[in-house]
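[1] dropping the sequence and predicted coords here.
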Amino acid sequence: MPALKCGNQIIECEGIIFDKDGTLIDSFKIWPALIKNRVKILQREIGFDKEMVQLLEKAMGLKEGDVIRRSPIVVGSREQTAAAMATLLFVYCGIPWDVGMEKANMALDLCDKEMGLVSQAIPISGVPKTLKNLYEAGFKLAVATNDDMERTHALMKYAGLAPYIHAYACRNEVERSKPAPDLIYLICRRLGLEAGQCIMVGDSLLDIQMGINAGVYMTVGVLTGASRKEEIDGISDMIIQDISGMQPGF
């Protein structure tokens, strides 16, 4: 079993499960433009005033140019983000909620096409080298994300991270999203491992809770995304600044 140096500890594990956004991909750098473009597309399709623009941006998680931690785009699934948009369209524009969901999902899909996924595939500094080192040391690496499978594969490919990933589990493949353990259970089946042979690495409290609920060997919180240290301190088994704090222990 390969040894992992994580922070100042040496850990024996076989699988390392990573969250994607805020852990591997520098989503906080991407999300402001993504949110603004989604709203522009909706405005083009429906037509509404500046106040509604600001409400929709905030509903997704953007306020005065900054992404709000633990907002829908940060900790929610794509479907949940669309639902937040559709609810505002229902309350303020009188658009039936099911029609609003269609419009919101259309805006999300069209935004990806107009912006291109390549522009959104920005790895956090140090991530490519760290994954390469862990992969070559014999760890089985996986990604558990609230994003959908097609988008996840594309982003990981364009970010240059796909060659190091053995398995994925995405929101559209399981019944329950984080913090339920479903994503980890699916990954473990694909890796041929038990949850207790794996560690879970993520930037949000939901990632840590998912790992705990699944019974992983250890949870590791990183400070590159959704959660501040004080939010996961005492809940996560270990906290490191970013995943470059994880290296083969040999």
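    The structure has been received and is ready for your questions. Everything numeric here is computed off the predicted structure, so don't read it as measured data.
[2] only C-alpha atoms for contact and neighbour calcs from this point on.
    Will do.
[3] and the gap between the residue of the chain most remote from its centre and V67?
    In the chain, the greatest distance from the average C-alpha position (CA atoms, centre = their mean) is reached by G94, at 31.6 Å. Distance, G94 to V67, using CA to CA, to the nearest Å: 27 Å.
[4] please apply the same query to Y92.
    Counting by CA to CA, the gap from Y92 to V67 is 23 Å.
[5] residue boundaries of the helices in the chain?
    Remark: helices assigned in the chain by DSSP state H are 27-46, 50-60, 72-75, 78-93, 97-115, 127-136, 149-158, 182-191, 205-214, 229-232.
[6] if you compare these, which one is most tucked away?
    helix 72-75 (a mean of 24; mean count of other CA atoms under 10 Å).
[7] hmm, who's touching that one?
    By CA atoms under 8 Å, 6 or more residues apart in numbering, the residues outside helix 72-75 that reach it are D21, W31, A59, M60, G61, I68, Q80, T81, A84, S204, L206, A226.
[8] I'd assumed S27 was in contact with the first one.
    Yes. Between D21 and S27 there is a contact under CA atoms under 8 Å: 5.5 Å.
[9] need the overlap of contacts for the two.
    Jointly contacting D21 and S27 under the rule CA under 8 Å, 6+ apart are G225.
[10] pull the contacting residues for A169.
    Contacts of A169 (CA under 8 Å, 6+ apart): A142, V143, A144, T145, M149, L183, I184, L186, I187.
[11] also this one, for the comparison:
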Amino acid sequence: MPELIVNNGSYAINGILMDKDGTLLDFVSMWGSWSEHMLRHFGRQLVAELRQSGRARQLESGLEPGQELLFTESHLWGTVHGPDGAVIDYDRNGPLAMGTMGELFTLLTWRGYHSGLSWAKAKELAELSGRLAAAELERARPVRPIAGVLAFLEACHAQHIPLGVVTADDTLAAEKHLEWLGIRHLFGAVVGTDQVGRGKPFPDMLELACGKLSIDVQGAAVIGDTNGDMIMGQAAGARLCIGLHSKQAGAAELLPDADYIIGAYDELRLKGAAE
């Protein structure tokens, strides 16, 4: 059985299950872009609707219609915005990092309702904004691999280590993003939150993915960038839960349930079964 070596600890493993966003692909380049599109479209539609009813003043302060929503709604999804409104960081344990698409849409719908729209109208605007943001994402394909991940995946593939993806994203979207990166073929299983009754931090996705890979979850390693990934792994009884966080300051507080925390993939080494 191959061994995964981290911080001088060596662990025999039968497979590796990985989160997608923030673990395989750069989170901000992908979901920061999507969030900007989503909030911009929703904000503009929200202001337009409120203007018709004479209730738009609380959202306007001389900015372009909808722009203030982008600047002031960071707390909705746990995003951090720069002066120009661009997403520059995110809360690893916030809604955008850990929530499902359905949950994010519900938060945006609530924002519309809280501003004075009916729940039905707010849902319509959120759904329309989602379609527009998805179309822009499809055109731009703003995906970038996490530094070092491609070499690590290829090393796993060379050692014939089964690999799987467990993500809060929907399965079809996740597979498309992996295709954009050119790495879909390296994974024997891709499990999105739409395949299970309970998503992260519950163990259901991990157990399902291990079943698809025909491996025992007790021998699998889990790699993720949120504590929800770590809780999922611990709940399923995974062999090892590794948290990935490039900013080591405060990482222990953000990933308290990780067995190990690494700042980059070059901190992991593989040892073949025959070595």
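    Cool, got the structure. Quantities reported herein were computed from a predicted structural model and do not represent experimental measurements.
[12] any idea what the TM-score comes out to?
    For this chain pair, the superposition-based TM-score is 0.90 by TM-score structural alignment, normalised by the length of the first structure; 248 aligned residues with a CA RMSD of 2.2 Å.
[13] closest one of the contacts of helix 72-75 of the first structure to E136 of the first structure?
    Distances from E136 of the first structure to the contacts of helix 72-75 of the first structure, taken as CA to CA, are shortest for D21 (23.2 Å).
[14] the closest one: neighbouring residues, count only.
    Other residues lying near D21 of the first structure total 26 when counted by other CA atoms under 10 Å.
[15] ok, A264 of the second structure to A12 of the second structure distance?
    Distance of A264 of the second structure to A12 of the second structure, computed by CA to CA: 21 Å.
[16] the two - which one has more neighbours?
    The neighbour count for A264 of the second structure versus A12, taken as other CA under 10 Å, is higher for A12 (19 against 16).
[17] in the first structure, what sits opposite that one in the alignment?
    In the first structure, A12 of the second structure lines up with E12, judged by TM-score structural alignment.
[18] related to what we said a few turns ago, and the aligned residue in the second structure for the residue farthest from the centre of the first structure, what does it touch?
    Matched by TM-score structural alignment, G94 of the first structure corresponds to L117 in the second structure. Neighbouring residues of L117 of the second structure by CA under 8 Å, 6+ apart: E49, L50.
[19] over to K200 of the second structure?
    Listed by CA under 8 Å, 6+ apart, the contact partners of K200 of the second structure are M98, A168, T193, G228, D229, M232.
[20] now the residues you listed as a markdown table including distance to L46 of the second structure?
    Formatted as a markdown table, the contacts of K200 of the second structure follow (distance: CA to CA, whole Å):
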| residue | distance to L46 of the second structure |
| --- | --- |
| M98 | 26 |
| A168 | 27 |
| T193 | 29 |
| G228 | 32 |
| D229 | 34 |
| M232 | 37 |
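[21] tell me which of these you also see in the first structure.
    Here is what carries over to the first structure from those, by both residues aligned by TM-score structural alignment, their matches' CA atoms under 8 Å: A168, G228, D229, M232.
[22] that older thread, roughly how far does the residue farthest from the centre of the first structure sit from I46 of the first structure?
    In terms of CA to CA, G94 of the first structure sits 12 Å off from I46 of the first structure.
[23] and N172 of the first structure, by the same measure?
    Note on N172 of the first structure: its distance to I46 of the first structure, by CA to CA, is 28 Å.
[24] over to A3 of the first structure?
    55 Å.
[25] cool, P123 of the first structure as well?
    Distance from P123 of the first structure to I46 of the first structure, counting by CA to CA: 34 Å.
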